[in-house]
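Enquirer: sequence and predicted model, in that order:
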Amino acid sequence: METSGAHERVPAPRSALRADQVLVTGDITRDWVFTTRDLHAHAREPVDVRYTTTRRREVHHVQGVPLHDVLSRVVLRQESDAKMERLSFVVAARAADGFRVVLSWAEVDPEFGACAALLATRYNGRLLTLPTLVVPGDGRSSRYVRDVCRLRLIRVAG
C-alpha cells in the first residue's frame, strides 16, 4: 500500500501566536517566531518610499529590516546538492486579514535581484504591532502587506 506524502514533515502542535508575533515556516529545517519589537531592535535607517495609488502619489517614511536579512536566519530544507537550489524557493507573506503576496528568493537575494523589500517595524513614525512588508522599488503599493503574521518559504517543484 502506497502512502502519499510519506516524506512530508508532520508539524508539531504549536501554541497560538501573540498579536505581535510573526511565524516563519514552510520548507525550512525549523520554524521560527519573532516579535515586531525584536525585529525593530535591528532596524536600519529610515527611508522614504514613494508609490502611486489609483488616486494619487504618496510618500511614506518607513524603518525596518531587509527581508533578506530576516530570511537569512533560516535554513532551507534542500532536497539535493543541486546547483543554486535556493533559487527555486519563494516566500509567501501573509497578512492577518488573509492578504498574500509572493516574492522569489532570487528577487530578494542581494546576489541576484537585490530587491529592497523590507519588513517595516515603524511606519510614518508609528511603531507597528505587526510589521508591514514594503517593496520600495515598486511603483505601486500592491505588494505591500500590512500586519504580516506569517512568512512561508516554499520550494517550487520543477
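Expert: That came through, no problem.

Enquirer: use CA for all of it now, contacts and neighbours both
Expert: Will do.

Enquirer: the nearest residue to Arg94 once chain neighbours are set aside: neighbouring residues, count only.
Expert: With CA to CA, 6 or more residues apart in numbering as the criterion, Arg94 has its nearest non-adjacent residue at 4.5 Å, and that residue is Arg100. Per other CA atoms under 10 Å, the neighbour tally for Arg100 reads 17.

Enquirer: look up how far Arg150 lies from Arg100.
Expert: Using CA to CA, to the nearest Å, Arg100 is found at 10 Å from Arg150.

Enquirer: which residues do the two both contact?
Expert: Ala93, Arg94 (CA atoms under 8 Å, 6 or more residues apart in numbering).

Enquirer: second one coming, line it up with the first:
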Amino acid sequence: MIAVSRSPTAADAPAEVVLTGDLRRPARLTVAALLSWPQHGARVTFECAGSGIRRHRFTGPRLHDVLTAADPVFDPTRRKDRLRFLIAVRGADGHHALLSWAEIDPDFGRAPVLLAVSLDGTPLDGTGPQLVLPQDRCGARYVSGIEAIRVDGGYAAWH
C-alpha cells in the first residue's frame, strides 16, 4: 500500500486531497500545500500480508493539525463532543481506512498519524500524500495516494 501512481491528467495537475464533511473550512490540498504545516518524521516498521515486513521513513504534517485547521464542527455545549467524530480516508486506488477523532486527539490517543508528503526521501507530489499510522503493527491502514478525507460527526443520534 505504498505509493501508487496515478494516470496523468491532461494538465498534469498535482494530486489533491479534498477535505469534506463536518468542517467549517473544507479544503483542497496538494502535497505542496501540506508542506506549509510543521513537518514530522517517522521511521516505521509494519507487516503486510502479501509482502512481509516493510521499513520506511516518512515525513509530513500530523493529520490532527491539518484537520484542526479545517475547523471541525464540534459542539462546545456537549461534553467531549469531538469523541463522536470519525475520519474516513480514501486513496485513489479505492483503498479506505477509518479512524476515530479520539485516536489522533492530543487529549486522548495522541497517535502521531501523518499525512506523509515524502517516502524514504522521495516527494509524493505526483501521487498525493499517504496516511501513516506509526502505531499500527499491520500496514492495512496505510492509505497511499489519498484523494479524500471526510470528517463525520453524524453519530450524535446515538445520544
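Expert: Perfect, I can see it now. From a predicted model like this one, the values you see are computed outputs, not experimental measurements.

Enquirer: quick revisit: going by the alignment, the residue nearest to Arg94 of the first structure corresponds to which residue in the second structure?
Expert: Aligned against the second structure by TM-score structural alignment, Arg100 of the first structure finds its counterpart in His96.

Enquirer: likewise for Val91 of the first structure?
Expert: In the second structure, Val91 of the first structure lands on Ile87 (TM-score structural alignment).

Enquirer: ok but its match is inside a strand, no?
Expert: Yes - under DSSP: H, G, I helix; E, B strand; the rest coil, Ile87 of the second structure sits within a strand.

Enquirer: OK, contacts around it?
Expert: Ile87 of the second structure neighbours (CA under 8 Å, 6+ apart): Leu98, Leu99, Ser100, Trp101, Ile149, Arg150, Val151, Asp152.

Enquirer: Leu124 of the second structure too?
Expert: Ala3, Val31, Ala116, Val117, Ser118.

Enquirer: what about whatever residue of the first structure lines up with the fourth one, which helix or strand?
Expert: This points to Val117 of the second structure. Mapped onto the first structure by TM-score structural alignment, Val117 of the second structure lines up with Thr121. Per DSSP states H and E, Thr121 of the first structure falls inside strand 118-123.

Enquirer: and the helix or strand following that strand, what's buried?
Expert: As assigned by DSSP H and E, the chain's next helix or strand after strand 118-123 of the first structure is strand 126-134. If you call a residue buried by 16 or more other CA atoms under 10 Å, then strand 126-134 of the first structure has these buried ones: Leu127, Leu128, Thr129, Leu130, Pro131, Thr132, Leu133, Val134.

Enquirer: one step back: quick check, nearest of the contacts of Leu124 of the second structure to Gly52 of the second structure?
Expert: Ala3 (16.6 Å; CA to CA).

Enquirer: ranges for the helices of the first structure?
Expert: Remark: helices assigned in the first structure by DSSP state H are 36-40, 67-71, 105-108.

Enquirer: what's the closest of those to Leu87 of the first structure?
Expert: Across the helices of the first structure, closest to Leu87 of the first structure is helix 105-108 (CA to CA), at 5.5 Å.

Enquirer: packing partners for the closest one?
Expert: Contacts defined by 3 or more CA pairs under 8 Å, 6 or more residues apart in numbering; DSSP states H and E place helix 105-108 of the first structure against strand 89-95.

Enquirer: what residues are up against the alignment partner in the second structure of Leu153 of the first structure?
Expert: Residue correspondence to the second structure (TM-score structural alignment): Leu153 of the first structure is matched to Val151. Counting by CA under 8 Å, 6+ apart, Val151 of the second structure touches Leu19, Thr20, Gly21, Asp22, Leu23, Pro72, Phe85, Leu86, Ile87, Ala88.
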